[in-house]
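A.B. asks: fold the following and give me the result.
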Amino acid sequence: MSSVEIRDVKVTRYITPLREGGSLPAIAEADDGFKYVVKFRGAGHGVKALIAEMLGGEIARKLGLKVPEIVYAELDEAFGLTEGDEEIQDLLRESRGLNIGIHFLSGAINFDPVAVRVDGELASKIVWLDAFITNIDRTFRNTNMLLWHKEVWLIDNGAAFYFHHSWNNWEQQAKTPFTYIKDHVLLPQADMLDEVDEKFREILTGEVLREIVDLIPETWLQWEQSEETPEQIREIYFRFLTTRLTHSGIFINEAKNARNAVV
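C.D. replies: Take a look at the predicted model:
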């Protein structure tokens, strides 16, 4: 039995859209009584954004970082028919089936890098994660972190794994230095990158990465524009991650050089 599991819930009530960015996620209630931020397969980047959200979140969780629970969120055929906003109704219609939900942290506030000081170890862990998963979206403009019960929680990894939008030369892209790390909001505090790299390389074994990749639902891997089978697509994600981990020195050195330029 896998040590990594994701629950299934059915979305029962659409509460309110979150009009931040172009993907139009929403706060919704599920049949387990909890509220979730639901991201929809019918939005701009489709299932690839859901895959990035799930992979990035579960890798972060495995590394001991704080991430709200991720669930598979099912929308049935009738859901959203009474929604008055035509744009939202169209989105919900295109999103029937399996979507992704992130547990809504009631009372959480957006992370403010000016007001909150993150210690070097935690900053290094988050910078390492984002360089590893090629997450372009944890910047001063959009930190994608929350402060909840005085702890930093990571949200919104949907912009990670950007190689999958072009889906070619994945081996070459797995070895990129990830120059976007220069814009990371926590880079100035990340003074323990070598120590974190050594620790995280031990945690993310091939077995662990295989378990996480195997969580991608087959319905998210049926790409109309691809001749590859879901199994072949899943294997490329696995090989991308293992190759990137093997060559972590490339992105660690990039991050260290970028940090030296700003501190």
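
A.B. asks: all contacts plus neighbour counts: C-alpha atoms, from now on.
C.D. replies: Will do.

A.B. asks: where do the helices sit along the stretch 101-250 of the chain?
C.D. replies: In the stretch 101-250 of the chain, the helices defined using DSSP state H, counting those that start in this stretch lie at 120-132, 170-174, 193-203, 206-213, 230-246, 248-262.

A.B. asks: helices or strands next to the shortest one in the packing?
C.D. replies: Which is helix 170-174. If you count contacts as 3 or more C-alpha pairs under 8 Å, 6 or more residues apart in numbering; DSSP states H and E, helix 170-174 packs onto helix 230-246.

A.B. asks: quick one on the thing from earlier: point out the most buried one among the helices of the stretch 101-250 of the chain.
C.D. replies: Most buried of these, by mean neighbour count (mean count of other C-alpha atoms under 10 Å): helix 120-132, with a mean of 22.

A.B. asks: which secondary structure elements does that helix sit against?
C.D. replies: helix 193-203, helix 248-262.

A.B. asks: okay, those helices in TSV with distance to Pro25 next?
C.D. replies: Formatted as TSV, the helices and strands packed on helix 120-132 follow (distance: least, C-alpha to C-alpha, whole Å):
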stretch	distance to Pro25
helix 193-203	31
helix 248-262	31
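
A.B. asks: related to what we said a few turns ago, and of the helices of the stretch 101-250 of the chain, who's closest to Val47?
C.D. replies: Comparing the helices of the stretch 101-250 of the chain against Val47 with C-alpha to C-alpha, the closest turns out to be helix 230-246 (12.6 Å).

A.B. asks: what's that closest one packed up against?
C.D. replies: By 3+ C-alpha pairs under 8 Å, 6+ apart, helix 230-246 packs against helix 170-174, helix 206-213.

A.B. asks: right, so of the ones you listed, which gets closest to Arg19?
C.D. replies: Of all these, helix 206-213 sits nearest to Arg19, with 29.7 Å by C-alpha to C-alpha.

A.B. asks: want to put them side by side, so please do this one too:
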Amino acid sequence: MTAIKPKLRTVNVTRYVTPLREGGSLPAIAEADDDFLYVLKFRGAGQGPKALIAELIGGEIARTLGFKIPELVFVNLDEAFGRTEPDEEIQDLLKFSVGLNLGLHYLSGAITFDPTVTLVDDLLSSQIVWLDALLTNVDRTVRNTNMLIWHNELWLIDHGAALYFHHSMDKWEEQAKRPFIQIKDHVLLSHASELETFDEHFRKILNPQSILNIVSLIPDDWLTETSFGSADKQRNIYADFLNSRIANSKIFVKEAQNARSLLI
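C.D. replies: The predicted model follows:
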């Protein structure tokens, strides 16, 4: 199977529309020079560029596996935007985010997924749980599902909390083979009865070339762990982590199955 190399467009912010006060990251809705609205994730927020890296890798892996994901784009933010913002917190955020940020196409009219209202079948639930166990995504819980219903279809958003290994990258080899115990809190775990069905299939899709294509998208100036070497060396750590985790997927699949057995 030939891996299709993903491409991201680059747009420029023309209008800051409104902040989305969710947690401490303060994403915002912004308009770009292509006349589309985007949910803008700032490099100057919270966990900095690492959240953008996780968002980028998580989103493009999900897209490669066939999930519905809003288009991701690189977003240039000019220093002029911070000068006229009256809110000091937002002003500081804009000032520290000058340069390249990340945007998700704004799904106008989408509603937050509510598991008490919308039933996700066992097949799709299993696919999403597998994805989040691979990515070590702690942020797909009942409290915060990070899924939207748009045009009667389920869309995945917000992968910035995934790949938490990169907050202590010196232990990446060990962390790549760890079970993901937080999967017990996944909003779709109780319906994920077909994990083994998709394990082999997804492992074939996420071959080393497809992973390399995705991590190669990471901009140099987001790769700030200079103690680990050049930007290319840091990209290689992400690729090696993901390839190791995929090769050892039985570990996180078994953990998810064990956690599910306690729910049913």
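
A.B. asks: what sits against the most centrally placed residue in structure 2?
C.D. replies: Centroid-nearest residue in structure 2, with C-alpha atoms, centre = their mean: His159, separated by 2.4 Å. Contacts for His159 of structure 2 (C-alpha atoms under 8 Å, 6 or more residues apart in numbering) come out as Ala54, Glu55, Leu56, Gly58, Gly59, Asn137, Asp139.

A.B. asks: let's go with 10 Å and repeat that
C.D. replies: Under the criterion of C-alpha atoms under 10 Å, 6 or more residues apart in numbering, the contact list for His159 of structure 2 reads 51-59, 62, 132, 135-140, 146.

A.B. asks: now Val118 of structure 1
C.D. replies: Ser124, Glu151, Val152, Leu186, Gln189, Ala190 are the contacts of Val118 of structure 1 under C-alpha under 10 Å, 6+ apart.

A.B. asks: now check structure 2 for the residue matching it.
C.D. replies: By TM-score structural alignment, Val118 of structure 1 lines up with Val120 in structure 2.

A.B. asks: okay, the helices of the stretch 101-250 of structure 1 in TSV with distance to Leu18 of structure 1 next?
C.D. replies: As requested, these are exported to TSV (distance: least, C-alpha to C-alpha, whole Å):
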stretch	distance to Leu18 of structure 1
helix 120-132	24
helix 170-174	32
helix 193-203	33
helix 206-213	28
helix 230-246	29
helix 248-262	32
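
A.B. asks: out of these, which comes closest to Ala78 of structure 1?
C.D. replies: Using C-alpha to C-alpha, the nearest of the helices of the stretch 101-250 of structure 1 to Ala78 of structure 1 is helix 230-246, at 27.7 Å.

A.B. asks: how close does the match of Val118 of structure 1 get to Trp155 of structure 2?
C.D. replies: 12 Å (C-alpha to C-alpha, to the nearest Å).

A.B. asks: same deal with Pro6 of structure 2?
C.D. replies: Counting by C-alpha to C-alpha, the separation of Pro6 of structure 2 from Trp155 of structure 2 is 19 Å.

A.B. asks: who has more neighbours, these two?
C.D. replies: Trp155 (19 against 14; other C-alpha atoms under 10 Å).

A.B. asks: what lines up with that one in structure 1?
C.D. replies: Using TM-score structural alignment as the criterion, Trp155 of structure 2 maps onto Trp153 of structure 1.

A.B. asks: if we can go back for a sec, and the helices of the stretch 101-250 of structure 1: which comes nearest Ile70 of structure 1?
C.D. replies: Closest approach to Ile70 of structure 1 among those is made by helix 206-213 (12.4 Å; C-alpha to C-alpha).

A.B. asks: counterpart of that closest one in structure 2, which residues?
C.D. replies: Aligned using TM-score structural alignment, helix 206-213 of structure 1 spans residues 208-215 in structure 2.

A.B. asks: and what of stretch 45-53 of structure 1?
C.D. replies: Going by TM-score structural alignment: stretch 45-53 of structure 1 matches residues 47-55.

A.B. asks: in that stretch, what's buried?
C.D. replies: Within stretch 47-55 of structure 2, the residues scored as buried using 16 or more other C-alpha atoms under 10 Å are Gly48, Pro49, Lys50, Ala51, Leu52, Ile53, Ala54, Glu55.

A.B. asks: mean deviation of the strand or helix carrying the third one from structure 1?
C.D. replies: When you say that, I think you mean Lys50 of structure 2. Per DSSP states H and E, Lys50 of structure 2 falls inside helix 49-64. Its matched residues in structure 1 lie on average 0.2 Å from helix 49-64 of structure 2 after superposition (mean C-alpha distance after the TM-score superposition for structure 1).
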